[in-house]
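S.K.: could you look at this predicted model? Sequence included:
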Amino acid sequence: MIRLTSLSKSIRERNGDVRTLFRDLDFDMSASERSVAILGRSGSGKSTLLRILAGLDVDFGGLYSYDGTQLPKSPSSMAAHRLERIGIVTQAYDLLPDRTVAANVAIGCARRRGASARVAEALELVGIDHLASKRPTHLSGGEAQRVAIARAIVKRPSVVLADEPTGALDEGTEEEVLHLFERLQDGGTQFVIVTHSDRVAQRCGRRKRISEYRLVDVD
């Protein structure tokens, strides 16, 4: 379904030095896979790789293909791809404090028919429909993460990209979130999860690590 071929990416540091993140990196995820974990040391480019998969970063070398079709590396085409097929869960949740839970989730399906019904469905699916009228400032970390997940799945994406989705959670809440991910996978949603946690990675169907600018398999 998703394929990156011969990906290359460099960034310029604050001191002006150029640092290579990826060189001839390949990634693929077939339609039959449930989840892939991306591991790597801090600064190795895990989050950058996720941004490329999300179509948020188009400044890279190499090819991006989806369902066998090469996607143009333009902001407009990548944005259309993202809005149609990809949901994103960020580490910081990125919830708007002046909006209710339901309104935050609705951002994920703006201008779609039946948005209200989709929001209600997503909130029920992640188990927080009773918090629809609350504001993010009144939520626990686990509840806020569930709102972020609901916002990612409300448009019914094919793939959810999650960046350190349990990094700020305690072990019990982490387990709840991972169980939720597995239920969503049972329903057909695929996950690519960037994580520093071996425990989270072990819950994924396949594990990859960024090493020497490329992705290598992890046993």
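M.R.: That came through, no problem.

S.K.: all contacts plus neighbour counts: C-alpha atoms, from now on.
M.R.: Noted.

S.K.: which stretches in this structure count as helices?
M.R.: Secondary structure of the chain (DSSP state H): helices located at 46-54, 75-85, 101-106, 115-125, 141-153, 171-186, 198-202.

S.K.: would you list those helices in JSON lines and tack on distance to Q91 and mean neighbour count?
M.R.: Shown next, in JSON lines, are these (distance: least, C-alpha to C-alpha, whole Å; neighbours: other C-alpha atoms under 10 Å):
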{"stretch": "helix 46-54", "distance to Q91": "10", "mean neighbour count": "20"}
{"stretch": "helix 75-85", "distance to Q91": "18", "mean neighbour count": "15"}
{"stretch": "helix 101-106", "distance to Q91": "16", "mean neighbour count": "24"}
{"stretch": "helix 115-125", "distance to Q91": "19", "mean neighbour count": "19"}
{"stretch": "helix 141-153", "distance to Q91": "8", "mean neighbour count": "25"}
{"stretch": "helix 171-186", "distance to Q91": "13", "mean neighbour count": "16"}
{"stretch": "helix 198-202", "distance to Q91": "14", "mean neighbour count": "15"}
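
S.K.: here comes the other one, which I'd like you to weigh against the first:
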Amino acid sequence: MITLRDVSKTITEPDGSTRTLFDRLGFALRDDDRSVAITGRSGSGKSTLLRILAGLDTDFTGTYEHDGRVLERTPRRMAEHRLRHIGIVTQDHSLLGDRSVLDNVRLGVPARAGSTDRARDALEAVDIGHLAGKRPRRLSGGEAQRVAIARAIAKHPVVVLADEPTGALDETTEDGVLALFDQLQQAGTKFVIVTHSERVAQRCGRRLHLHHEQLIECGT
């Protein structure tokens, strides 16, 4: 699984001052974890931590391990790791407006061969197979979020990293997305979810709170 050891990171604010986000922070996604919620105040570094877990942010000190091996933090090596093992759901969905829903989901599949079938299967898994030919601008917020989830799971990742996946959704749509996450967890996919929502955090099997540059284990 994924382990971060002694991760420290400092950022530069717009006014030129510096601020420490993490100070020798540790994180481990364990074999028995199905879902982990990461909570914390705005600006505490939750989204940055998720980007580090995704291999999108390599500007930190410390080590990133996968299955007990330290990974070299080069853009190429981390991109390979992300492509093979990690699905990502962003806050803004990150859908391409000039592509169909199906094409957007195909982008999440590493190999071209079979990508269409896997994309269609992923869309069916999130109950929006009928939207395959639509463009993102014609989708509701809940539909767009399901497309983003389909893209994340199309390659059958070991773990899905989700940044505020229900932040812009109404309660009914949120319940539908969380039920889908439960189904995917039962099928073996692990989730790490950054959230401000108490409802979402309570649905996760484990909860970590980012506070004073550290992750604190919370009761669930």
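M.R.: Received it, and whenever you're ready, just let me know what you need. Owing to the predicted nature of the structure, the values given are computational and were not obtained by experimental measurement.

S.K.: drop the TM-score for these two in here.
M.R.: The TM-score (TM-score structural alignment, normalised by the length of the first structure) is 0.98; 219 aligned residues with a C-alpha RMSD of 0.8 Å.

S.K.: rewinding a little: okay if I get the helices of the first structure as a markdown table plus distance to N15 of the first structure?
M.R.: A markdown table is the format used below for the helices of the first structure (distance: least, C-alpha to C-alpha, whole Å):
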| stretch | distance to N15 of the first structure |
| --- | --- |
| helix 46-54 | 19 |
| helix 75-85 | 28 |
| helix 101-106 | 38 |
| helix 115-125 | 44 |
| helix 141-153 | 35 |
| helix 171-186 | 37 |
| helix 198-202 | 33 |
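
S.K.: out of these, which is closest to D24 of the first structure?
M.R.: Comparison of the helices of the first structure against D24 of the first structure by C-alpha to C-alpha identifies helix 46-54 as nearest, at 12.9 Å.

S.K.: related to what we said a few turns ago, which of the helices of the first structure sits closest to R209 of the first structure?
M.R.: That would be helix 46-54 among these, by C-alpha to C-alpha, at 8.9 Å.

S.K.: now the closest one against helix 75-85, angle please.
M.R.: 90 degrees (axes from the mean of the first three to the mean of the last three C-alpha atoms, to 10 degrees).

S.K.: helix 46-54 of the first structure vs the second structure, mean deviation?
M.R.: With mean C-alpha distance after the TM-score superposition for the first structure, helix 46-54 of the first structure departs from the second structure by a mean of 0.1 Å once superposed.

S.K.: measure the residue lying closest to V200 of the first structure once chain neighbours are set aside to E164 of the first structure for me?
M.R.: With C-alpha to C-alpha, 6 or more residues apart in numbering as the criterion, V200 of the first structure has its nearest non-adjacent residue at 7.6 Å, and that residue is L178. Distance from L178 of the first structure to E164 of the first structure, counting by C-alpha to C-alpha, to the nearest Å: 12 Å.

S.K.: likewise for A132 of the first structure?
M.R.: A132 of the first structure is 25 Å from E164 of the first structure, by C-alpha to C-alpha.

S.K.: and for A79 of the first structure?
M.R.: As judged by C-alpha to C-alpha, A79 of the first structure and E164 of the first structure stand 22 Å apart.

S.K.: what of E143 of the first structure?
M.R.: Counting by C-alpha to C-alpha - E143 of the first structure and E164 of the first structure are separated by 16 Å.
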